[in-house]
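A.B. asks: quick check, what structure comes out for this input:
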Amino acid sequence: MRRAAPGEIMDEIMDGAGRVAAVREAMAAAGVDALVLRPSPDYRFLGGLPDSGAFLVVTADVVAESADPAGLVPEGARRVGVDPEMRVRELFGLAIEAELVPASAVLAPLRLCKEPREIEAIGRAVAAAEGVLGRARELAWFGATERAMAHRLRLLLVESGCEEVVALRVAAGEHTARPGHVPGKRVINPGDALTVSVCGRWGGYCAEVARVFVVAEPPEDFEAMYSVVAAAYRAGLAAVRPGVPAAEVSRTVGEVIDGSGYGRFAAPHACRGVGLGPDEGPRPGDDTVLAAGMTLCLEPAIYVPDLFGARLADVVACAPPGPAPLGSTSHTLHVLDR
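C.D. replies: Take a look at the predicted model:
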């Protein structure tokens, strides 16, 4: 498959007239007179060019990029939606005399369900992320540090065409039990478990994939714990279908882990939305009801303090018949032989 050039997928996806019409209708319902967006997922949703350096302004009459957004906001505007990623200096520099409210109140509901071409684009991003982890299995891990291997993965992400490395994790041994672990100087040795995850942006869209490896042989009791995470993933996947609250997917995952005896070590949430951003609606723990076209990162995890942990992550689309995983690699525990 030919990889699309940066921005090419976005040009293909944008149905400008229909999308802008929907945004204007939502603005009117929310009493918002204008949107002012900086380069961000909301900005890309409306066709803004990621590297333009300008703001994107949407009003009832105008959709335009400008370095001076205040000049495009209608005179007498009472409420202006601003990008949630707006920097403080950008907010002060707007010089707009109106009530400023988060633009996400207007745009987040419209971004929940992806168009078919968007799902295809996310699928291409998933394939690229899986490709990076596939190549990672061939690297020499013995004797290397977490930080060194994270650097090698970053290079593989760049080689894959990744436009932005959003997050990258390499955790070895007892560090796999730390959800927010930052790769450090710990040397990777035989008998270590490894949690490896990559989250990046390809063609404007984000994907995260996480896999668990063991070096030479698994630690004692690790395979049993990992089998619970894999079973919880399968249960969560089966729960993804239209009409099911997103929180129910997490509850289903939690029930499997609770039944195994690892319940107190389970991650609190097991799914979140992903698309133009790495963390968007449905949000963890919210009551959003799943609908066709929503895309989720399903990510069950168990973290046993000071011992080990395991986390799987894959992107799944909600389709009318049920779940549609966008990835293709298995969850078999892979043993690294070097």
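
A.B. asks: C-alpha only now, for contacts and for neighbours.
C.D. replies: Noted.

A.B. asks: enumerate the positions of stretch 140-154 that are buried.
C.D. replies: 141-142, 145-150, 153-154 (16 or more other C-alpha atoms under 10 Å).

A.B. asks: now the terminal residues of that stretch, how far apart.
C.D. replies: 15 Å (C-alpha to C-alpha, to the nearest Å).

A.B. asks: ok, now stretch 328-337?
C.D. replies: So stretch 328-337: terminal residues 23 Å apart, C-alpha to C-alpha.

A.B. asks: so how far is it from its chain's centroid?
C.D. replies: Relative to its parent chain, stretch 328-337 has a centroid offset of 22 Å by C-alpha atoms, centre = their mean, to the nearest Å.

A.B. asks: need the contact partners of it.
C.D. replies: Stretch 328-337 has contacts (C-alpha atoms under 8 Å, 6 or more residues apart in numbering) with 127, 130, 137, 141, 211-218, 230, 312.

A.B. asks: repeat that with 7 Å
C.D. replies: Stretch 328-337 has contacts (C-alpha atoms under 7 Å, 6 or more residues apart in numbering) with 137, 212-217, 230.

A.B. asks: what two of those residues are the furthest from one another?
C.D. replies: Ala216 and Ala230 (20.4 Å; C-alpha to C-alpha).

A.B. asks: looks like Leu94 contacts Ala70 (just checking).
C.D. replies: Yes: with contact defined as C-alpha atoms under 7 Å, Leu94 counts as touching Ala70 (6.1 Å).

A.B. asks: quick one on the thing from earlier: so which of Ala216 and Ala230 has more stuff around it?
C.D. replies: More neighbours surround Ala230 than the other of Ala216 and Ala230, with 22 against 17 (other C-alpha atoms under 10 Å).

A.B. asks: using the three-state scheme, assign the more buried one.
C.D. replies: helix (DSSP: H, G, I helix; E, B strand; the rest coil).

A.B. asks: before we compare anything, build this one as well:
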Amino acid sequence: MAAIASDQARQLINLERLQAELDRSDLDAVVAVSPENTHYLSGAWIRTQVSIRDRLALLVWPVLGEPTFVVCNIEESLAERESWIKDVRTYVEFAQSPVNLLLEVLREKGLEGGRIGIERRFLTAEYHQELIEGMRADYQAADHLLERVRAVKTPGEVSLIRDAFFKTEAAIRAAWAGSRAGDSERVIAQRMVDELTRQGADGVRHITLASGENTIHAHRRPGDRQLGPGDLLLTDIGGNWGGFNSDMARMGVCGDPTPESAAEFSSYREAYVDTLQYLRPGVTAASVFHYCARAFGDRGIDLTSPHIGHSVSRGGGHENPILHPFNEQRLEPGMLIALEPTFRPNDTRRYHLEDLVLITPNGADIITDWESTAQMIRITT
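C.D. replies: As a prediction, the model looks like this:
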């Protein structure tokens, strides 16, 4: 995927929501540390943040004044190319601690002794200790603040994520159309990866591909098991397009399903679609979970998933609101939900669908082609 223009990257930030959260927090500044939040605020997708956790990128967003982006010097050209932020500072890896440079920036902005929000969940204990020992300030956790900002997507974000999901489904269907009995999980998975690349993905964020009895595993790596007639095929896959991710699950079957699996899938999908259509603004994440459990129970099947969906966006994994029974966060217009309850009738098989839903002022828009899941995707015998 071509890099997003730096001026467009700024428009992808929900600035109104960010300002409102900062006003409520009484913070003087927020420091973003995680890949997803530095990407959100800067527009630059620095992939080494994921693979090399000591190589920090940090973004200082003061309530008053302009933001500053702190990156390793080998990432300077990328930061300047992709980010709308003009003030990019660099440190030399191993020669200088990134936290030391962060402290210089904080002092320069007059934040010593102030109230500073920082992502505690991402920053390691060692770096956090260096921070609090390096400068006197009232350091507050800002993880939930940034999550609340990102939870409601801008129209530009919705467009990019919608496109990522469409391309992911196209990749799944193209790869499975070229697969047949006798192919191994590994071979089919590689076709899916190749198709994602053809669709413009920068890489694969995750891939689960399992057949037959392997479908019971939540995150099964594709192996050497060969697909046979009547076998179920399950995938949960996500690609990355410039830091924006997809996350989709689909079911397939080699040839015709057995009468038993056809009946199980039909009951599961009915409950799944029922829950898709329940999504709307104002309901809590917990109420969606409980509604789904009742929809399963009404059809004589059990819901065993600890959660049934989550939001999506940037380089990380699941984002809030996560649909679990203890989350009282309410759904709001502009939220994106990837709904994914699973059904495991026994120790030989499991069913899993996942579609993208946009919460709207009057209800919800199921973005992905949920109607195409009425039947499992057929694989040639």
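
A.B. asks: buried subset of the contacts of stretch 328-337 of structure 1?
C.D. replies: Looks like those have 212-217, 230 buried, using 16+ other C-alpha under 10 Å.

A.B. asks: between those, which is closest to Val187 of structure 1?
C.D. replies: Using C-alpha to C-alpha, these come closest to Val187 of structure 1 at Val215, 11.9 Å.

A.B. asks: can you tell me the closest non-neighbouring residue to the residue positioned nearest the centre of structure 1?
C.D. replies: The centroid of structure 1 falls nearest to Pro278 when counting by C-alpha atoms, centre = their mean (2.6 Å). Nearest non-adjacent residue to Pro278 of structure 1, counting by C-alpha to C-alpha, 6 or more residues apart in numbering: Cys206, 5.5 Å away.

A.B. asks: what's the match for the one you found in structure 2?
C.D. replies: Under the alignment (TM-score structural alignment), Cys206 of structure 1 pairs with Asn245 in structure 2.

A.B. asks: ok, that match touching Arg314?
C.D. replies: Yes: counting by C-alpha under 7 Å, Asn245 of structure 2 touches Arg314, with 6.1 Å between them.

A.B. asks: ok, those two, which is more surrounded?
C.D. replies: Legend: neighbour count by other C-alpha under 10 Å for Asn245 of structure 2 and Arg314, higher for Asn245 (27 against 24).

A.B. asks: what about that one, distance to Arg89 of structure 2?
C.D. replies: 28 Å.

A.B. asks: number of nearby residues for the aligned residue in structure 2 for Leu194 of structure 1?
C.D. replies: Following TM-score structural alignment, the counterpart assigned to Leu194 of structure 1 within structure 2 is Leu233. Number of residues near Leu233 of structure 2 (other C-alpha under 10 Å) recorded here: 28.

A.B. asks: likewise Pro268 of structure 1?
C.D. replies: Residue neighbour count, defined by other C-alpha under 10 Å, stands at 17 for Pro268 of structure 1.

A.B. asks: and it, what's its match in structure 2?
C.D. replies: By TM-score structural alignment, Pro268 of structure 1 lines up with Pro306.

A.B. asks: now do Asp51 of structure 1
C.D. replies: Per TM-score structural alignment, Asp51 of structure 1 is aligned with Ile46.

A.B. asks: among the contacts of stretch 328-337 of structure 1, name the ones in strands.
C.D. replies: Of the positions in the contacts of stretch 328-337 of structure 1, 212-215 sit in strands, assigned by DSSP state E.

A.B. asks: can you list contacts of stretch 203-214 of structure 2?
C.D. replies: Here stretch 203-214 of structure 2 makes contact (C-alpha under 7 Å, 6+ apart) with 185, 189, 193, 197, 219-222, 227, 231-240, 348-349.

A.B. asks: then stretch 226-238 of structure 1?
C.D. replies: So stretch 226-238 of structure 1 is contacted by 249-250, 252-253, 256-257, 260, 300-302, 310, 323, 331 (C-alpha under 7 Å, 6+ apart).

A.B. asks: can I get those residues in CSV including neighbour count and distance to Ala17 of structure 1?
C.D. replies: Shown next, in CSV, are the contacts of stretch 226-238 of structure 1 (neighbours: other C-alpha atoms under 10 Å; distance: C-alpha to C-alpha, whole Å):
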residue, neighbour count, distance to Ala17 of structure 1
Val249, 25, 35
Ser250, 26, 36
Thr252, 20, 40
Val253, 31, 40
Val256, 21, 45
Ile257, 26, 46
Ser260, 14, 51
Pro300, 28, 39
Ala301, 27, 42
Ile302, 26, 45
Ala310, 30, 45
Pro323, 20, 30
His331, 17, 42
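
A.B. asks: pick out the most distant pair among the residues you listed.
C.D. replies: Ser260 and Pro323 (24.4 Å).

A.B. asks: show me where structure 2 has helices.
C.D. replies: Remark: helices assigned in structure 2 by DSSP state H are 6-11, 15-25, 35-42, 48-51, 76-82, 98-108, 125-134, 143-151, 155-177, 185-198, 259-276, 285-298.

A.B. asks: mean deviation (superposed) between the longest one and structure 1, please.
C.D. replies: In the superposition with structure 1, the average deviation recorded for helix 155-177 of structure 2 is 1.3 Å (mean C-alpha distance after the TM-score superposition for structure 1).

A.B. asks: kindly report the same for the last one.
C.D. replies: Here helix 285-298 of structure 2 is compared with structure 1 after superposition; its mean distance to the aligned residues, by mean C-alpha distance after the TM-score superposition for structure 1, is 1.8 Å.

A.B. asks: cool, and the third one?
C.D. replies: Once superposed with structure 1, the aligned residues differ from helix 35-42 of structure 2 by a mean of 1.6 Å; criterion: mean C-alpha distance after the TM-score superposition for structure 1.
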